[in-house]
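Asks: Sharing a model prediction with you, sequence too.
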Amino acid sequence: MTSLFSRIIAGELPAHFVWQDPDVVAFLSIAPLRVGHTLVVPRREVDRWTDADGETLWRCMKVAKAIGRGVERAWDAPRAGLVIAGFEVPHLHIHVAPVWDMSDFDFTEVTQEEDESALDAAAERLRDALRELGYKQTADAGAPSRETRRVL
């Protein structure tokens, strides 16, 4: 069965993409821990991170590091938090978010972001920070149109 994330990657469902390369994509969470909370996802479906081959896991972590640097810069955060949980969607994904303390990791406190303009602004802010840091894989070129960026 195709995962929700595979459908997003294929363009069947919308998302706010901030990174796209041949192996990995990253898009904003619609239920963020903090503004800028991003999901790093391999294009190839792998359920558990412990099942991923070394190359896939390495690529995801490399992109997660770039996204982490971007969220620190974009939101002037002292740290970029990283969590691999895997219960929400059966497709490997790494949560990366700007964090200020341990309470920022409380997934029981998240609510769905309903303000489309807030998601647009956060995605653009992160893409700008990634470009400033020299990353060329930001999702400007070839990204889905504004109408298809929203994750359902």
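Replies: Received it, and whenever you're ready, just let me know what you need. What you see is a predicted model, and the numbers here were worked out from it, not measured in a lab.
Asks: hey, let's count contacts and neighbours off CA atoms from now on
Replies: Noted.
Asks: Could you name the helices and strands sitting against the longest helix along the chain?
Replies: Secondary structure of the chain per DSSP state H: the longest helix is helix 54-75. Contact analysis of helix 54-75 by 3 or more Cα pairs under 8 Å, 6 or more residues apart in numbering; DSSP states H and E lists strand 24-28, strand 38-42, strand 79-83, strand 94-99, helix 116-132 as its packing neighbours.
Asks: which one of the ones you listed is the most hemmed in?
Replies: Highest mean neighbour count among these (mean count of other Cα atoms under 10 Å): strand 38-42, with a mean of 29.
Asks: Against that first model, consider the following:
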Amino acid sequence: MATIFDKIIAGEIPCAKVYEDDHFLAFLDVRPVNTGHTLVIPKQPQSYIFDLDNNTYTNLMALTKKIACHLKEKLDCKRVCMTVIGWEVPHVHVHLIPTNEIKELPLNGPNVKQATIEELSKVAEKLQGL
């Protein structure tokens, strides 16, 4: 089933384009956290960012950096924050959110908790051996 991003890529749904080439598209989010909130997507559908081939992943990150620097300059913000969540639409997309302070980001919601060092140590032990 085609996702909303597939339909945007195909031109079936309009978008406010920030950038486009043969492999990637960047456009303004219709539900922006802040003005200039941009999504950067590969045109080739893939639902999970870490399933991208290395070349596509590297090119996506390089383009994301280029667009973030452009947003920062044009929108005169202090930072452009990046997030990849991966659940909203099953098509890889990077969120670039222009910000001037941390309180503009939803990092203190009801699902965020303070972990103890013991909890963190147990998880860190499980993750050893990379």
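Replies: Received it, and whenever you're ready, just let me know what you need. Nothing here was measured: the structure is a model prediction, and the numbers come from that model.
Asks: Arg48 of the first structure: neighbouring residues, count only.
Replies: 15 (other Cα atoms under 10 Å).
Asks: Spatially central residue in the second structure, please.
Replies: Geometric centre of the second structure, nearest residue: Val94, 1.9 Å, by Cα atoms, centre = their mean.
Asks: That residue is in contact with Pro42, isn't it?
Replies: No - taking contacts as Cα atoms under 8 Å, Val94 of the second structure lies outside contact range of Pro42: 9.5 Å.
Asks: How about the residue in the second structure that sits furthest from its center?
Replies: Glu118 (31.0 Å).
Asks: Map that one onto the first structure.
Replies: In the first structure, no residue is matched to Glu118 of the second structure (TM-score structural alignment).
Asks: try Asp53 of the second structure
Replies: Aligned partner of Asp53 of the second structure by TM-score structural alignment: Asp53.
Asks: Measure how buried its match is and give me the count.
Replies: Neighbours of Asp53 of the first structure (other Cα under 10 Å): 10.
Asks: ok, now Tyr57 of the second structure?
Replies: 15.
Asks: and it, what does it touch?
Replies: Tyr57 of the second structure makes contact with Ile49, Phe50, according to Cα atoms under 8 Å, 6 or more residues apart in numbering.
Asks: Quick check: it vs Phe5 of the second structure, distance?
Replies: In this view, Tyr57 of the second structure and Phe5 of the second structure are 18 Å apart by Cα to Cα, to the nearest Å.
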